[in-house]
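Visitor: okay, sequence plus prediction incoming.
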Amino acid sequence: MPVSIIGAGQSAYTRHPQPGTTTSGVIAGAVRAALTEAGLTPADVDGFAVSSFTLDPDHAIDLAWRMGFSLTWLMQDTNGGASAGGMLQHAVRAIEAGDAKVIVLASGDLMEGQAFAKLVANYNSATRDHLSPLPMSGPNALFAMLTTRQMDALGLTREDYGHIAIAQREWAGLNSGAVYRKALTMDEYLGAPVVATPLGRFDCVPPVTGADAVVLVAEPGDGRPRANVLAVRASYNSDQQDGNGLSTGLRSIAEAAWTEAGIGPGDVDVACVYDDYPAMVVAQLADLGVLPPGEDPSTFIKRRIASRELPVNTSGGQLSAGQAGAAGGMHGLVEATRQLRGTAGQRQVRARHAVVSGYGMVLYRYGACATMTVLERGA
């Protein structure tokens, strides 16, 4: 039973939420937008999953009640950047098993200053006990070290990472929903304030408030534009934090996912990869096989990404659109769906296949979770 995404929605991303903004409010807004696009109402929904860092004290059931859902399937995911893929994997299986017919997946957070500071200081016990006491809190220092390792291993330069950030900013200029749309030059990128060597300001995702949502059904067969789910796979604790972080859990699942999808990385028309830092864009494209084995990464970046010959993170990605907490993992799924359904507006590209990756939940050194989704345009 093929499963399709027939609607995608987003609550506006903002760096400075209005007084009275709540996590449940922004998530509900994204859900309403996705249902409207799908031509459905809350009464049609019988499955719901949510991911959020700031929904407390409410849970998935409380939010479902507030939105008027009566359900036969319910899920709450806490795996941040990998949550969208994880929820999608479970939702596809639920529809295939007949546990639900219409499932909404949603992610979002209120990321004003105090909430963000609390999150990065208490992300998990590893962060709380070993990272928060250090002079630099949050993941920037960890990924600065990882970026340095990647530069040494692959021969990359700051200019190479700059090409990724600049290309994504160009895409963001075509996206009214992106927080940062002003064109970015290489001089501006290289001259930005240093956050943690070698990372500058434009290498680090800006936290924003917002939410994203998608609507899944069994393939409708009614001619409506849709994104068919060809494969979805997940990897958790692939190396038990014993590696160097230059390879993600995607490497262990990519072959099986491409086989299940019936296509290969060379067939991808749009890639939406989790971009908390440019180095992770490189790592994930390599693990997915989209950056072909044996090809020089610097050459690939200039030839395919900087030129926008290969559309990567066409929304602007999190680096320019913003990272709305747990919604960061849903952001790429929403963008890929829009590209395949032909609703991406000025940034629309010709696309039949898309790959989406999720990454996150930093333990001691780097992300422990990775997800991969392959989608195909349907009509």
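Guide: Good, I have the coordinates. It should be emphasised that the depicted structure is a prediction, and the values quoted were computed from it without experimental measurement.
Visitor: going forward, measure contacts between C-alpha atoms and count neighbours the same way
Guide: Will do.
Visitor: which residues in the stretch 151-300 of the chain form strands?
Guide: 194-196, 199-200, 209-218, 226-236, 270-272 (DSSP state E, counting those that start in this stretch).
Visitor: check contacts around Ile305.
Guide: With contacts defined as CA atoms under 8 Å, 6 or more residues apart in numbering, Ile305 is in contact with His163, Ile164, Ala167, Pro311, Val312.
Visitor: okay if I get the residues you listed as TSV plus neighbour count?
Guide: Below are those laid out as TSV (neighbours: other CA atoms under 10 Å):
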residue	neighbour count
His163	22
Ile164	27
Ala167	25
Pro311	25
Val312	26
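Visitor: make a markdown table out of those residues and add distance to Gly223.
Guide: As requested, those are exported to a markdown table (distance: CA to CA, whole Å):
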| residue | distance to Gly223 |
| --- | --- |
| His163 | 39 |
| Ile164 | 36 |
| Ala167 | 34 |
| Pro311 | 26 |
| Val312 | 28 |
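Visitor: of all those, which two lie farthest apart?
Guide: Taking CA to CA, the two most distant members of the contacts of Ile305 are His163 and Pro311; they sit 13.2 Å apart.
Visitor: now do the helices in the stretch 201-350 of the chain.
Guide: 250-261, 278-288, 297-300, 317-321, 328-341 (DSSP state H, counting those that start in this stretch).
Visitor: residue closest to the middle of the chain?
Guide: What sits nearest the mean C-alpha location of the chain, by CA atoms, centre = their mean, is Gly329, with 3.1 Å.
Visitor: that residue against Asp77, yeah?
Guide: No. Gly329 is beyond contact range of Asp77, at 11.3 Å (criterion: CA atoms under 8 Å).
Visitor: find residues that contact each of those two.
Guide: Ser83.
Visitor: so what's Asp296 up against?
Guide: By CA under 8 Å, 6+ apart, the contact list for Asp296 reads Leu154.
Visitor: how about 6 Å then?
Guide: Contact analysis of Asp296 by CA atoms under 6 Å, 6 or more residues apart in numbering lists nothing.
Visitor: and the gap between it and Leu156?
Guide: 9 Å (CA to CA, to the nearest Å).
Visitor: picking up where we left off before, quick one: the residue nearest to the centre of the chain from Pro220, how far?
Guide: Applying CA to CA to Gly329 and Pro220 gives a distance of 26 Å.
Visitor: and the comparison structure, right after this:
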Amino acid sequence: MGGSFPRGATAISGLSTFGIGEAPGYTSMELAAKASLLAVADAGLRLEDVDGLFVCLPDDFFAGLSVAEYLGIQPRFTDNNRTGGSAFMSHMITAALALSAGYIDVALIAYGSNQRTAGGKLATPFKNNRWEAPYRPVFPVSSYALAAARHMHDYGTTRAQLAEVAVAARRWADGNPEAFMQGPLTIEECLAARVISSPLSVKDCCLVTDGAAAIVMTRTDRARHAPKPAVPVLGGAAATWWNAISQAQDVTVTAAAESGPRAYAMAGLGPADIDVVQLYDAFTINTILFLEDLGFCPKGEGGRFVENGAIAPGGSLPVNTNGGGLSCCHPGMYGLFAIVEAARQIRGEAANQIEGVSTALAHGNGGTLSSQATVILGSLETL
């Protein structure tokens, strides 16, 4: 199965972000469209070149149709897959397969949300979640709090170790002009913060921002001639184990334990070969779980792994080098921003550029630790 993925046959040739933080006066559609135009231009292409559209908006279940109409394009293929923040990694996988098969020639993957300035909140999907509803959890934080509490019980993980994740993200954000939340943050401040759903405090939770992102993918032979360095897609895999976390057999293990190894096999790489890691950190426990499940440390060791600034600037493993969802941006769904940061690192144009990056992993999370998707990107030299 691993051999069926077209390793390196497709690449990111254009990318953009727009409106990160607060973008008053913009609709989600307008934000996504603006990012799309910037990404297409970054790829040295025209909007009419796009014949594959992959899009997911927070407030439009027919976004594949309405964004095509808004942009004035008539794509051969549209994908409106909605698995939450992991959707965009799955979009990349589908796009890579369609491009390598010659079914489409130019794929645009876009997202935009005005969640902050529109005052929007996530809908609570209890109509499909009747087993959890009687306990009146705070959606979605209580599900992540459940995973954190169990991880603490099983492995001795502490709130101070969770705080290490938040502090590391802030330190990266302080070096990124695009990041919405900047300024000093200490372990002590995190421990003293208001608890939202025990054991998670407000400092363990992602931001609520506006923002948009987009990438353009083509076959690599075409991307080699784009204005910016091509970023080949080396591997990608997705896995879904549940929707409601009450259906999990073990809340300390996510489907990243499946998507990661499959993506590594496709890329012909392992965790030790990855230079930078971009994880969907909707909550601090996410980073710890995904570092374990993706093989960067053993199960149960994530809390100790992140101690003493190990994932912060100057640490042993650069994680969420833009500040992540905890301090850079989180406009409803963060997945595409993780992909953009991974590609920027390989291009050599990230705000917090790590020297000599040739491989990057971007991992997306959807629902309540429900859907996991992993993509591995490389430089042309990795082909």
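Guide: Alright, I've got the coordinates. Being a predicted model, the structure only gives us computed values, none of them experimental.
Visitor: residue in structure 1 paired with Thr252 of structure 2?
Guide: Matched to structure 1 by TM-score structural alignment, Thr252 of structure 2 sits across from Leu246.
Visitor: wait, I meant Ala230 of structure 2
Guide: Match for Ala230 of structure 2 (TM-score structural alignment): Arg226.
Visitor: ok, now Thr78 of structure 2?
Guide: Per TM-score structural alignment, Thr78 of structure 2 is aligned with Leu74.
Visitor: next, count neighbours for that match.
Guide: 19 (other CA atoms under 10 Å).
Visitor: before we move on, which element is it in?
Guide: Using DSSP states H and E, Leu74 of structure 1 sits in strand 73-77.
Visitor: now Phe18 of structure 2
Guide: strand 10-21.
Visitor: one more: Met361 of structure 1?
Guide: strand 353-362.
Visitor: re earlier: for the closest residue to the match of Thr78 of structure 2 other than its chain neighbours, what are its contacts?
Guide: Closest residue to Leu74 of structure 1 apart from its sequence neighbours, by CA to CA, 6 or more residues apart in numbering: Phe48 at 5.1 Å. If a contact means CA under 6 Å, 6+ apart, then Phe48 of structure 1 has Leu74, Ile103, Val104, Leu105 as its contacts.
Visitor: ok, the last one touching Ala211?
Guide: No. With contact defined as CA atoms under 6 Å, Leu105 of structure 1 and Ala211 do not form a contacting pair (10.8 Å).
Visitor: out of the contacts of Phe48 of structure 1, which is most surrounded?
Guide: Counting neighbours by other CA under 10 Å, Ile103 comes out on top of those with 28 neighbours.
Visitor: quick one: it and Ala49 touch, right?
Guide: No. Using CA under 6 Å, Ile103 of structure 1 is not in contact with Ala49, being 7.7 Å away.
Visitor: I'd like the strands of the stretch 151-300 of structure 1 as TSV, with distance to Thr41 of structure 1 and mean neighbour count appended.
Guide: Below are the strands of the stretch 151-300 of structure 1 laid out as TSV (distance: least, CA to CA, whole Å; neighbours: other CA atoms under 10 Å):
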stretch	distance to Thr41 of structure 1	mean neighbour count
strand 194-196	45	15
strand 199-200	44	22
strand 209-218	11	29
strand 226-236	18	23
strand 270-272	28	25
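Visitor: need those strands in JSON lines with distance to Ile5 of structure 1, can you?
Guide: Shown next, in JSON lines, are those (distance: least, CA to CA, whole Å):
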{"stretch": "strand 194-196", "distance to Ile5 of structure 1": "38"}
{"stretch": "strand 199-200", "distance to Ile5 of structure 1": "36"}
{"stretch": "strand 209-218", "distance to Ile5 of structure 1": "5"}
{"stretch": "strand 226-236", "distance to Ile5 of structure 1": "5"}
{"stretch": "strand 270-272", "distance to Ile5 of structure 1": "16"}
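Visitor: looking at the ones you listed, spot the one closest to Ala115 of structure 1.
Guide: strand 209-218 (10.3 Å).
Visitor: what range in structure 2 does stretch 38-48 of structure 1 sit on?
Guide: So stretch 38-48 of structure 1 sits over residues 43-53 in structure 2, by TM-score structural alignment.
Visitor: swap that for stretch 168-182 of structure 1, sorry
Guide: The aligned range for stretch 168-182 of structure 1 is 169-183, by TM-score structural alignment.
Visitor: kindly check the end-to-end length of that stretch for me.
Guide: 11 Å.
Visitor: kindly report the same for stretch 242-249 of structure 1.
Guide: In stretch 242-249 of structure 1, first residue to last residue: 12 Å (CA to CA).
Visitor: next, the buried residues of stretch 337-356 of structure 1.
Guide: 337-342, 344, 347-348, 351-356 (16 or more other CA atoms under 10 Å).
Visitor: start and end of that stretch, how far apart?
Guide: 10 Å.
Visitor: kindly report the same for stretch 279-295 of structure 2.
Guide: End to end - CA to CA - stretch 279-295 of structure 2 spans 13 Å.
Visitor: what span of structure 1 is it aligned with?
Guide: Residues 273-289 of structure 1 are where stretch 279-295 of structure 2 lands when matched by TM-score structural alignment.
Visitor: what's the matching stretch in contact with?
Guide: 147, 161, 203-205, 250-251, 254, 265, 291, 356-359.
Visitor: just give me the closest of these to Gly20 of structure 1.
Guide: Nearest to Gly20 of structure 1 among the contacts of stretch 273-289 of structure 1, counting by CA to CA, is Val205 at 24.5 Å.
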